[in-house]
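Peer 1: pasting the sequence and the predicted model now:
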Amino acid sequence: MSFKVLYKILGIVILSIIILGVLKGTTVMPNEKDNGFNRNWKSNEGLELERSMKFDEPLSTIAGISKNTIFLAGDNATAILLIDKKSFKRKDTLMIQFHPDPTKIVPFSIRIDTPYYFVQFVNLRAYLYGKFPNENIKLKEKAELPFTKSIQIDSSKVILRMFNQKGTGQDFAILDLESMEVKRDTDYVKMYDKTAGMSTDGSFTFDKETKRIFFVEYFRNKFYCMDTSISLQYIGKTIDTVATSRIELKSMEKNDTTIKLVSAAARLQVNKDCFAGEGLLYILSGMRASNETIKDFNSHFVIDYYDQKDGKYLGTVKIPKMEDRKYKSIYVKDGRLYVLYENEFRSYLLPQIKN
């Protein structure tokens, strides 16, 4: 290699480093600035770790927790790992005799409320449900507009967020699994742009004891409380200050016959995950508070919790981020916060919370 070529390569490398330095110095990341709110910390040092276990399987969600058993699910919706709740030892693997097309089962949502097993396959527009082990397992398909989110509320009803007839927005709806009848209701999430409901995307969670359904938006500081007839009870706000969603979509040709809508720019996820249980709504936040250092925020997940009755903010707890293990799922049961990381499952003791 000649010195002339070598100098050119060295010049390109130096220029690239300078450009990256300028971009880093002039670009303000969302959580590097003051976001204008404070948290009420219930545990300054983080929650007390109670138990932990490691595993090799690619598990992705806590599907349910009963009196004695924890149910963990992964990429395969028909194989569930059973963990003893007290000892954190493996008990068994639940295998459901159902063999869907492996290219079409993602994404799906799964919930176990013993002895019932529920799976909603978004791409198939289908629902697998019944009692286990392998007793009266049913698969039903609904030839209607696709849904984007779903949550099971009892043995025969599912709450959906699905596209309207024009495909311009999304409605909340109730699906009866026996009759496959869909009952729609007014969409409480107001649209501010032409994103077919994607700008107000979020996640469902349901508290079986209080019979309250929550839909928590990903990109704004809003959540919606409904009863089991999807009647709106109130609209709540998370404590952060992100009141608008700056989401733009663009079309991308997937093949000769399909056009896929994708985000035109990076999206700031305000609320990353949620869980409703024991009268509280827990939300894993993506926003740093003013009374939180950048170092602490980067090394911990923060979970804000709210009173289900009126949406009032009550406090915040934090759990450690694992450098080599991604966060997957949370679940609250019997005064404990259960956290699923990549290849590790943990339980933390929650502080006494009055609500």
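Peer 2: Now that the structure is in, tell me what you want to look at.
Peer 1: use CA for all of it now, contacts and neighbours both
Peer 2: Will do.
Peer 1: which ones are touching the nearest residue to Ser43 once chain neighbours are set aside?
Peer 2: Spatial nearest neighbour of Ser43, excluding adjacent residues (CA to CA, 6 or more residues apart in numbering): Val317 at 5.7 Å. By CA atoms under 8 Å, 6 or more residues apart in numbering, the contact list for Val317 reads 41-44, 46-47, 302-304.
Peer 1: if you rank these by neighbours, which is first?
Peer 2: Val302 (25 neighbours; other CA atoms under 10 Å).
Peer 1: ok, second structure coming up, stack it against the first:
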Amino acid sequence: MAGSTYVIFLPYYQTIMRKSIYTLLSLLVAAFLIIAVLVWIAPAPNKQANGFNRYYLHPLPLPAIGTIPATNILDIVGADDSLFYFSIVQQPSGVIATSFHPGAQTDTLNIPLQASFSNAVSAYFFTQVNNRHITVFGYNLPVIYNTSRTDSSLHTFTNLSAGGFSQGYLLRDGKHFILRKLNISEKDQLFIRANTENDSILTENGLSELHRDGGMSTDGTLTYDRQTGLLTYIHFYSNRFFTFDSSLQRISNSHTIDTFTVSRFEVAANKDENKQVYTNAGPDQMVNGFSCADNNKLYVQAKLKADNEDEKLFNEHCVIDVYEISSGKYLGSYYLDIPAHTKVNQLFVQGDKLVVHCADNIYAIQLAH
């Protein structure tokens, strides 16, 4: 009897299971189609008119005049009349130099760092090189090492109060640093000026917006133009930028040519034991990418398509917008012969050469005039 019952009900059971599987698959397909439709019809910055136009300074994408592999290179750290300098991943005491000329060799400069300092900052540091100084910023300690390029015995260690910093520059006087540094009491990043001779600190008054999120929602790029002595801070998530001088006095408020005046970044906060931890609440909606400055010009990686833009060119090439630092005036744009999908980590400009640090290669671009 048990055997015959099993034979009678097995086909019925199989039919029920088959129908359940088909129903589940149908629901999954329907859910996928609904999500696909929502993504397709959702407002996206480059699928709709963004309310601004671009003027191109050269009709064709500017080609690279030289490239080097980005393997083991951390940052572009400076340039002089003929060479560009690069820091090395996890090696604060080494700097690579190259001219980008065809067949040019690379050389390595050794920075006379104490082993204890080098080890302490090896995972978190950035370096700057100019004609007179080499500076290593240990932003997690936070400590700054500054030495003369001609006499390594002339060096200073500047120890700062608790709270790391994310960006900084040695000013052209060789005695002061401008930093964007975490202020523990405000739970946000503020600009400060540190003096290497007497360790005095000047803190900004009203330059930065306070959101008390560690500076995440106002993240951006700090640039320094040694010719004018002016600093500019460009927001990633809105079109705003402002310029200030070495005494932390605001010179001007400006905006990039796009129309997104409100930050496009959301912050989520949670508790990690006794510390407040901030993360982004969703995908980054970047308006501006990385920036650099030289000779009263500001170069900004553009993230949004202009209404008069050739869609094919924009989707295939990196775009750089150029502004006058002293006035904030838009001067025009360039297409670069670098794929638009390439991850750009940094921009650096010296005279008529723009150097672009990407995930795979570092490109030197001759700017057209």
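Peer 2: Arrived safely, thanks for sending. What you see is a predicted model; the values in this text were computed from it and never measured.
Peer 1: TM-score for the pair, please.
Peer 2: The TM-score (TM-score structural alignment, normalised by the length of structure 1) is 0.86; 348 aligned residues with a CA RMSD of 2.8 Å.
Peer 1: and the helices in the stretch 251-355 of structure 1?
Peer 2: 294-299 (DSSP state H, counting those that start in this stretch).
Peer 1: I meant the stretch 1-150 of structure 1, not that one.
Peer 2: Using DSSP H, counting those that start in this stretch, helices in the stretch 1-150 of structure 1 cover 3-26.
Peer 1: give the full set of residues in contact with the aligned partner of Lys54 of structure 1 in structure 2.
Peer 2: Using TM-score structural alignment, the partner of Lys54 of structure 1 in structure 2 is Ile68. Ile68 of structure 2 makes contact with 100, 361-363 under the criterion CA under 8 Å, 6+ apart.
Peer 1: Asn315 of structure 2 matches what in structure 1?
Peer 2: So, by TM-score structural alignment, Asn315 of structure 2 is matched to Asn298.
Peer 1: give me the nearest residue to its match, chain neighbours excluded.
Peer 2: Lys321 (7.8 Å).
Peer 1: thought Ser299 was touching that neighbour, still the case?
Peer 2: Yes. Using CA atoms under 8 Å, Lys321 of structure 1 makes contact with Ser299 at a distance of 5.3 Å.
Peer 1: burial count for the match of Asn315 of structure 2?
Peer 2: By other CA under 10 Å, neighbour count at Asn298 of structure 1 equals 13.
Peer 1: with Ser116 of structure 2 instead?
Peer 2: Neighbours around Ser116 of structure 2, by other CA under 10 Å: 8.
Peer 1: what does Ala97 of structure 2 give?
Peer 2: So Ala97 of structure 2, with other CA under 10 Å, has 21 neighbours.
Peer 1: also Thr258 of structure 1?
Peer 2: If we define neighbours as other CA under 10 Å, then Thr258 of structure 1 has 9 of them.
Peer 1: which SS class is Ser246 of structure 2?
Peer 2: Secondary structure for Ser246 of structure 2, judged by DSSP: H, G, I helix; E, B strand; the rest coil, is coil.
Peer 1: what about the counterpart of it in structure 1, how many neighbours?
Peer 2: Residue pairing (TM-score structural alignment): Ser246 of structure 2 is matched to Thr228 of structure 1. By the criterion of other CA under 10 Å, Thr228 of structure 1 has 17 neighbours.
Peer 1: OK, contacts around Thr228 of structure 1?
Peer 2: Counting by CA under 8 Å, 6+ apart, Thr228 of structure 1 has contacts 153, 211-213.
Peer 1: take these and write them to a markdown table, including neighbour count, secondary structure and distance to Leu350 of structure 1.
Peer 2: Listed next are these as a markdown table, based on neighbours: other CA atoms under 10 Å; DSSP: H, G, I helix; E, B strand; the rest coil; distance: CA to CA, whole Å:
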| residue | neighbour count | secondary structure | distance to Leu350 of structure 1 |
| --- | --- | --- | --- |
| Ile153 | 20 | coil | 26 |
| Lys211 | 12 | coil | 22 |
| Arg212 | 23 | strand | 22 |
| Ile213 | 27 | strand | 23 |
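Peer 1: which residues of the stretch 51-200 of structure 1 fall in strands?
Peer 2: 59-65, 69-74, 79-84, 90-95, 108-113, 116-121, 126-131, 135-141, 147-152, 157-163, 170-176, 182-184 (DSSP state E, counting those that start in this stretch).
Peer 1: want to throw these into a markdown table with distance to Pro351 of structure 1?
Peer 2: Shown next, in a markdown table, are the strands of the stretch 51-200 of structure 1 (distance: least, CA to CA, whole Å):
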| stretch | distance to Pro351 of structure 1 |
| --- | --- |
| strand 59-65 | 20 |
| strand 69-74 | 22 |
| strand 79-84 | 23 |
| strand 90-95 | 28 |
| strand 108-113 | 26 |
| strand 116-121 | 31 |
| strand 126-131 | 35 |
| strand 135-141 | 40 |
| strand 147-152 | 28 |
| strand 157-163 | 32 |
| strand 170-176 | 35 |
| strand 182-184 | 40 |
